[in-house]
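1. Model the structure of this input:
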Amino acid sequence: MKKIRCDWKSNNEKLLDYHDNEWAKITHDDRLIFEILILETMQAGLSWLTILLKRENYRKALDNFDYEKMANYDLKKENELMQNDGIIRNKLKIESFSKNAKSFIEVRNEFKSFDKYIWSFVDNKQIVNKVDKMSDINSKTNLSILISKDLKKRGFKFLGPVTVYSFLQATGIINDHLNECFAKYL
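-> Got it, this is the predicted structure:
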């Protein structure tokens, strides 16, 4: 029997695996949350598949998304990353790595974890939307606008409302799987 999935218009195995095993799955692991946050900032303006195909390259280039190490990235490291053809070489986004890592650490220090901070916006309850077709899914909401403003106030870069909404989906804070998708309640 064929699995019914969200209609992402792709048969790419990596994307299907991501859909089946990661997307909208709740995570409370700050390291993974930070990885997703950085990958979402890199995705802005590109397809998610492009980022997924480079994910391992990012892990190698960015010290496995160790925010403590990334907070100390300097001009030498940024120049090294600009030469790395395994990642997207957007100068402004690369320059944001250190700032976002520092801001992430500041939030962790204030709230004891980034997880506690981000889940506080939804009272620690996953939002499960009723989605009949992909066109029903929002690209941003009042929630993503609110969080984006708060993140920017805290010094984060490249986290507008659309990117934040994608981040909320990716970390399982929002579940936008189609109602008939087998992964909706896994």
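2. Only C-alpha atoms from now on, for both contacts and neighbour counts.
-> Noted.
3. how about the strands in the chain?
-> Taking DSSP state E as the criterion, the chain carries its strands at 127-128, 174-175.
4. ok, now how distant is the residue lying closest to residue 29 once chain neighbours are set aside from residue 152?
-> Leaving out its chain neighbours, the residue that sits closest to residue 29 by C-alpha to C-alpha, 6 or more residues apart in numbering is residue 115, at 7.1 Å. Look at residue 115 and residue 152: by C-alpha to C-alpha, to the nearest Å, they are 17 Å apart.
5. Here is a second sequence; please produce its structure as well for comparison:
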Amino acid sequence: MTDRCTWCGTDPLYVAYHDTEWGVPERDPRALWEKLVLDGFQAGLSWITILRKRDGFREEFDGFDPERVARWDAARIDRALQNPGIVRHRGKIEATVKGARLFLEIEGDQGFAPWLWSFVGGQPIQNRFASMAEVPAATPESTAMSKALKKRGFTFCGPVITYAFMQATGMVNDHMTGCPRHAELSAASTVG
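-> Predicted coordinates for the structure are as follows:
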């Protein structure tokens, strides 16, 4: 694909992520929780670091099954801290366990996916940025999502993290207008 967004560079893993996953609207609650967790783990690191460890995270966190992760105890957290296949950060691992419990509350109450998508009115925001310099680090929507997540008890979810999450899960279409994926995802969001 020529003219793809420049942020993915030429690393084959990053290019594949850009071409097939990033910006595709995600409505599966478990997949949304996984991406929120991984974006929290990214804090202070590069996304390619997390992407390279994603399979390790999936294995360690029981396939990101919130019901299983919510039952983790201190010994299970300590075991995760020994895994070199993930980012070994106690605070982020503990936040994931707490987040699993919060996910279950929200999912049972109103649905995790509908709740998160409500911050963009239920449909992807179609941005039209021609260069990376135009892309904001955070928006009013990501700030509102961050505040709501924090109010529920989530951590590692500041407005910059939630905006990256919104980009990754297709809540906003931030592919550059010259990138073929922008038009593809824009057209797909108007179908139905």
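6. sorry, back to before: measure how buried the residue nearest to residue 29 of the first structure is and give me the count.
-> Under the neighbour criterion other C-alpha atoms under 10 Å, residue 115 of the first structure is assigned a count of 20.
7. Check the one 10 residues further on too.
-> Here the neighbour count serves as a burial measure; for residue 125 of the first structure (other C-alpha under 10 Å) it reads 12.
8. That one and residue 172 touch, don't they?
-> No. The criterion here is C-alpha atoms under 8 Å, and residue 125 of the first structure misses it with residue 172 at 9.9 Å.
9. what about the longest helix in the first structure?
-> Counting residues, the longest helix found in the first structure (DSSP state H) is helix 91-111.
10. Tally up the residues packed near residue 32 of the first structure, please.
-> Applying other C-alpha under 10 Å, we find 15 other residues in the vicinity of residue 32 of the first structure.
11. can you tell me which residues contact it?
-> Taking C-alpha atoms under 8 Å, 6 or more residues apart in numbering as the contact definition, residue 32 of the first structure lies against nothing.
12. for residue 74 of the first structure, same thing?
-> Under the criterion of C-alpha under 8 Å, 6+ apart, the contact partners of residue 74 of the first structure comprise residue 98.
13. Please report how far it lies from residue 67 of the first structure.
-> As defined by C-alpha to C-alpha, residue 74 of the first structure lies at a distance of 14 Å from residue 67 of the first structure.
14. Likewise for residue 29 of the first structure?
-> Here residue 29 of the first structure is placed at a distance of 13 Å from residue 67 of the first structure (C-alpha to C-alpha).
15. More neighbours: which of the two?
-> Here residue 29 of the first structure and residue 67 are set side by side on neighbour count (other C-alpha under 10 Å), and the busier one is residue 67, at 23 against 13.
16. That one: what's its closest spatial neighbour, skipping adjacent residues?
-> Taking C-alpha to C-alpha, 6+ apart, and ignoring the residues beside it in sequence, residue 67 of the first structure has residue 101 as its nearest neighbour in space, at 5.0 Å.
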